[in-house]
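Asks: Sequence and predicted model, in that order:
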Amino acid sequence: MSKVLVHSLFSDFDINLFKAGKHYRLYEKFGSHIITVDGVEGTYFAVWAPSAKSVSVVGDFNFWNDQEHQLNVRWDASGVWEGFIPNIGKGSIYKYKIHATNSGIQTEKADPYARRCEHPPKTASIVWDNDYDWNDSTWMKKRKQNNAIDAPYSVYEVHLGSWKKKIEENRSLSYTELAEELVSYVKKMEFTHVELMPIMEYPYDPSWGYQITGYFAPTARFGYPEEFKLLVDTLHQNDIGIILDWVPSHFPDDAHGLGFFDGSCLYEHPDKRKGYHPDWKSLIFNYDRNEVRSFLISNAIFWLDQYHADGLRVDAVASMLFLDYSRDEGAWEPNIYGGRENLDAIEFMKALNIEVYQSFPDVQVIAEESTSFPMVSKPVFTGGLGFGMKWMMGWMHDTLQYFAKEPIYRKHHQNDLTFSMTYAFTENFMLPLSHDEVVYGKKSIIGRMPGDEWQKFANLRLLYSYMFTHPGTKLLFMGAEFGQHNEWDFQKSLDWHLLAYDYHTGVKNTITDLNKLYKKYPALYDKQFDRDGFQWISYDDHENSIIAYIRKGNEEKDILIIICNFTPVPRTDYKIGLPQDGKLVLVFNSDDKKYGGSGIYNSKEIKITKDNWHYREYAAEINIPPLSAMVFKIKK
């Protein structure tokens, strides 16, 4: 006989919201919860399995016997199985043994809502509480201004398993160690935010975390859930925001995961044309199912609520938007209007963003979206998808393609650089140089740069300077900030030994100073998504491969002048038109000797004269170093 007591955390209202796809706090109900009933402490379990004939909790407390603790199915046709098991508490290991109604199939599944999972390759769930005393109230009170779209937003993208390793022990750093070492490093580098590649529990290391089985549990690879909270807390105490990679696009078909959960296609779409991803050999969520939408949006809210995340970067949005994504002709079915858009996924994303920004108006949801789908970062009420920002993949591809060319040929490809400004303000764009650009034979960022060693590093500093002065927020993958030569390998630590060499230290110092520059001058962030914040001075000097532009802030005095020379030929007395009188004062030069540059031209102040040039009333003549970016402010 089952030793499960009848008990429920669900009200009728909860069930109605769940069935309608409108319950966005399901983690408060589903899963395992340590509670006291009639003076007895134990654990309440609840799981959604509408195609089940019976559901048992099996674990280390009942020798994995499915006859001991059989849950009770609710009377309301919700498909929810639940019950209270006395004397089971924190640390108990368990799964759900599910017998399907018609097929006779049995599955043994990890809890979709588990707060903690066993360390891979083990796959069971662990009963856990949510106790943690947060110390980040100062950050939480002011984070709305730190996460605003008119604030400096410079992101350091990190894969926790390979950022740094304890070589002698051949292991990655723990959450606790990262709270000390990673936080200290990011603070010194002056980044405003960290983005973590998925930390939700995943079974397969080579997936980098993008094939998730434990959506509500930080991976056990690096420690306990409260230790991950310590990492978040420490980042916040050091004025650093945290963005989590989030994957609502697909999930693996591992036996203990969400796939074929109760003997039916419960979380995945039953039609393989909509429910199976051919590239990743994974299953696609059924966005048409109300309960699945509730699960996913509850998961997004969970990380913002329970873990104080400052934002979510939503992975693979393009694969969700289009029914024909990576599919051959005939392998997909058009929507009801004959189009290729996945209307259910679009409605899901709109509902997600409405709920997130309504509940957490001080965070950001960022779309990794690689197509020209319109209005991704525009509000839902105007017809947009409602994201706060979108990755600017076109800028990334065009810019890296341009920099890979020998400088002598760049004059024929200047449009690769300038083209981004034709669409830069159609979305709230983030400029990404992410992990995807340093794997699978693409080479590292510095590995793409042409020329001898000096030119490679000068090109790299120029690329980063152009990136930080281009409109939009910024993202840089770990290792790129000091010019790692090797491609990223998730099994190995970054090549920290390179910082013993001046060129690599010079790149690191360049990034630090660019972050300082970005945060110091409102011209670089006040209007980073606004056409009024940018003006060309000169974009058509193809022969010299030079561009010059103005960045503007809200105040009239907040303007910066940027000049980039994409060749190794220095230019003397190069004239540019300027908007006002006074003196040009140099505030940044990527060719400075402290970065590993030549240092040949470093005039601190340059007189502006009344002289019509570039359709402006004033002008100045500047000596421009080779392969460099210079940033000036105007002193009246």
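Replies: Cool, got the structure.

Asks: C-alpha only now, for contacts and for neighbours.
Replies: Fine.

Asks: so how far is the first residue of stretch 530-550 from its last?
Replies: Criterion Cα to Cα, to the nearest Å; first-to-last residue distance in stretch 530-550 is 13 Å.

Asks: ok, longest helix in this protein?
Replies: When secondary structure is assigned using DSSP state H, the longest helix within the chain turns out to be helix 502-520.

Asks: Please state the offset of that helix from the chain centre?
Replies: Once both centres are worked out by Cα atoms, centre = their mean, to the nearest Å, helix 502-520 turns out to sit 22 Å from its chain's centre.

Asks: After it, which helix or strand is next?
Replies: The first helix or strand that comes after helix 502-520 along the chain, using DSSP states H and E, is strand 534-541.

Asks: Give me the residues contacting that next one.
Replies: By Cα atoms under 8 Å, 6 or more residues apart in numbering, the surrounding residues in contact with strand 534-541 are 414, 418, 471, 546-552, 576-578, 614.

Asks: for the next helix or strand after it, packing partners?
Replies: Following strand 534-541 in sequence order, the next helix or strand is strand 546-552 (DSSP H and E). Under the contact criterion of 3 or more Cα pairs under 8 Å, 6 or more residues apart in numbering; DSSP states H and E, strand 546-552 touches strand 534-541, strand 559-565.

Asks: dropping in the other structure now:
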Amino acid sequence: MDMYGFYTGKIFDAYEYLGCRPQKAGAVFRTFAPAAVRVSVIGSFNGWEETPMQKVHDGNFWECVIPEAKAGDMYKYRIWRRDGSFRDHCDPYGFGMELRPHNASFIRDMTAYSFHDSGWMKKRNDCKRGPLNIYELHPGSWKRPDAGAHGGAGTYDGAGMQDGAGTQDGAGMQNGAGTQDAAGTQNAVGSQEEAEAWYHYDELAELLIPYLKEYGYNYVELMPLGEHPCDESWGYQQTGFFSPTSRYGTADELKRMVDLFHRNGIGLILDFVPVHFAVDDYALADYDGTALYEYPHRDVGNSEWGSKNFMHSRGEVRSFLQSCADYWLREYHFDGLRMDAISNMIYWQGQPERGVNGNAVSFLQYMNRGLKERNPGILLAAEDSTSFPGVTKGAENGGLGFDYKWDMGWMNDTLDYFRTDPEYRSRDYHKLTFSMMYYYEENYLLPFSHDEVVHGKATIIQKMNGDYEKKFPQARALYMYMYAHPGKKLNFMGNELAHFREWDEKRPLDWELLSYPLHDGFHAFMKELNRLYLETPALWTLDFDREGFRWLACNEEEKCVYAFLRTDGEQELLALFNFSQKTQEAFRLPISADEADGAESGKKEIQKEESSFTLRLSSDWDIYGGTKSAAVERGKSLVTEGGALVVDIPAFGALYLVRDGGKE
């Protein structure tokens, strides 16, 4: 390991030196604990008695080789402090860890699994000029094996999933508690009951892949997988940053999951937490008896969530976090990282009035640039609700170096609008036009994430104004607005079901909702909308180019009508919306740029002569719970009159029309 690079925060491969790695004879253990008086290894191989470690290099690192240690064995570091006390810690760089309430690390052979996804890895890219439709997933609550026919494995059984030849699947692995996979790694679940509470990583993949392919999602974003002691933290307060949680199985099972996704043409993004860590005293907190990973002062060291903030000014912490990010990308072949709570890195404690945290900003710039150089084709997304400039600008040009920024403003304004009584939506009309006033300042991703369906906020369908029946047409129109609006897409699992119950990490989704006609129709609607999105270049090729979007109606306050064109330079898609509770009959929509309401002055005319459009999708079709016959309306042609379309727009309705003669 480059020691100077480690201390100055320049390396991305500290995990290849630190931690524990099995050798031909035994295993080598290394940890960084500069303030420790002495350090020992205790584990299942020495009867949990101390095997002393020796200081190496400059005296800040500790090392030993234990001939009896092997893959699958558990261990901890016993770190003696200057006051004569000691504390037993899991390995900060450990590749495996027990499930709560236990907390030992265990030895993993990270070379045991061989990937078969080279074709995917060579062609993957950041999707800026391609479709990006993300299904955000909590692996423990999508479905569970003990949830019966609806929440269990009965609905999607792996049909249509490509496994590929030569897949290494951990042959000989048992699913019981404390068993080992092909790498000799313990599953480390606490009991047989807990082992059966969740699907294993690769089992989940076999259920998810056919569902995602059928319903039109091309990427999955997994909520954080680092080991964490509290289920309710959802993985955002971690103790094992290099340890895939044992809730869902072993490292090899996770690798096989990623492999299966890639061979079926689906990318995987991991939610990564570079801001803070869990306070549990067996993990990073006060690791060597001092604030080694965290700030020593409470005012900046303790986060709003009760966790510890990483000290991003310290080179060793930078190397730890950079190496962790690189580890998930290189060792597990994840295609990108969504980084949580970036606002709390940009500003001290996430508060702009306290000023910019320059050290954290420079860390993000250096890390993002390095990750992109080391892992071609990955995508990096930031959850940031502030107006800090240049989040998606290249780090080499002074930006933070992310590919995408979550558009929290769009999300909040949009959901506020749909909560509003239709009688008052004219007043709030421009909540839905405001996003395009700032949109091109960053590369935005439009999120309806897990954060919007918990803690009393209500689910997406529940947020719609009105009674049960009125919520569904509004939700269908909302999603057509989302998918037509520039920006990549993300939806949390269950949104596609019109899920009424807020998300609970302890329960699977309510799949039985699909036995109700409106929910089943909504599910079918989302399937068609997703597939139409993936198949329509006009909706994504020029997401971040002003030529890809043009308003046609953005001042129809009284009617609550909006319209715009999306294009990839050849195909043109017209998106038309009526968010009032009254059908807009014979609505006249100018199409040419000089006539269109709200068109930018000086914009060239797209087409002066009469043209025709074909109806591709209506939110009001009967097969989705609406009132109009899809069989009659699908493919219906509308011709302009005097440069304008005259069209009926259903109440709480949305229409997609494609200009004839363009590329289909």
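Replies: Received, thanks. This structure is a prediction, so every number in the text was calculated from the model and none was measured.

Asks: about what we covered before: taking the contacts of strand 534-541 of structure 1 together, which two end up most distant?
Replies: Distance extremes for the contacts of strand 534-541 of structure 1: the farthest pair is 414 and 552 at 23.3 Å, using Cα to Cα.

Asks: Who has more neighbours out of the two?
Replies: residue 552 (25 against 21; other Cα atoms under 10 Å).

Asks: What separation is there between that one and residue 634 of structure 1?
Replies: Per Cα to Cα, residue 552 of structure 1 is found 12 Å from residue 634 of structure 1.

Asks: cool, and residue 233 of structure 1?
Replies: Counting by Cα to Cα, the gap from residue 233 of structure 1 to residue 634 of structure 1 is 40 Å.

Asks: And these two? Which one has more around it.
Replies: When residue 233 of structure 1 is set against residue 634 and neighbours are counted by other Cα under 10 Å, the residue ahead is residue 233, at 25 against 22.

Asks: ok, the more buried one touching residue 133?
Replies: No: with contact defined as Cα atoms under 8 Å, residue 233 of structure 1 and residue 133 do not form a contacting pair (9.6 Å).

Asks: How many neighbouring residues does residue 219 of structure 1 have?
Replies: Quick note: residue 219 of structure 1 (other Cα under 10 Å) scores 26 neighbours.

Asks: make that residue 425 of structure 2, sorry
Replies: Counted with other Cα under 10 Å, the neighbours of residue 425 of structure 2 add up to 20.

Asks: and it, what pairs with it in structure 1?
Replies: Residue 425 of structure 2 maps onto residue 410 in structure 1, with residues paired by TM-score structural alignment.

Asks: contacting residues for that match?
Replies: Residue 410 of structure 1 makes contacts with 402, 542, 545, 566, as judged by Cα under 8 Å, 6+ apart.

Asks: How about residue 499 of structure 2?
Replies: For residue 499 of structure 2, counting by Cα under 8 Å, 6+ apart, the contacting residues are 459-461, 509-510, 513.

Asks: Please apply the same query to residue 649 of structure 2.
Replies: Residues in contact with residue 649 of structure 2 (Cα under 8 Å, 6+ apart) are 576-578, 583-585, 587, 655.

Asks: quick one: what's aligned to it in structure 1?
Replies: Taking TM-score structural alignment as the criterion, the aligned counterpart of residue 649 of structure 2 in structure 1 is residue 624.

Asks: Please apply the same query to residue 344 of structure 2.
Replies: Using TM-score structural alignment, residue 344 of structure 2 pairs with residue 319 in structure 1.

Asks: Its match: what's it in contact with?
Replies: Under the criterion of Cα under 8 Å, 6+ apart, the neighbours of residue 319 of structure 1 are 249, 325-326.

Asks: tell me the secondary structure for it?
Replies: Using DSSP: H, G, I helix; E, B strand; the rest coil, the secondary structure recorded for residue 319 of structure 1 is helix.

Asks: What of residue 11 of structure 2?
Replies: What three-state DSSP gives for residue 11 of structure 2 is coil.
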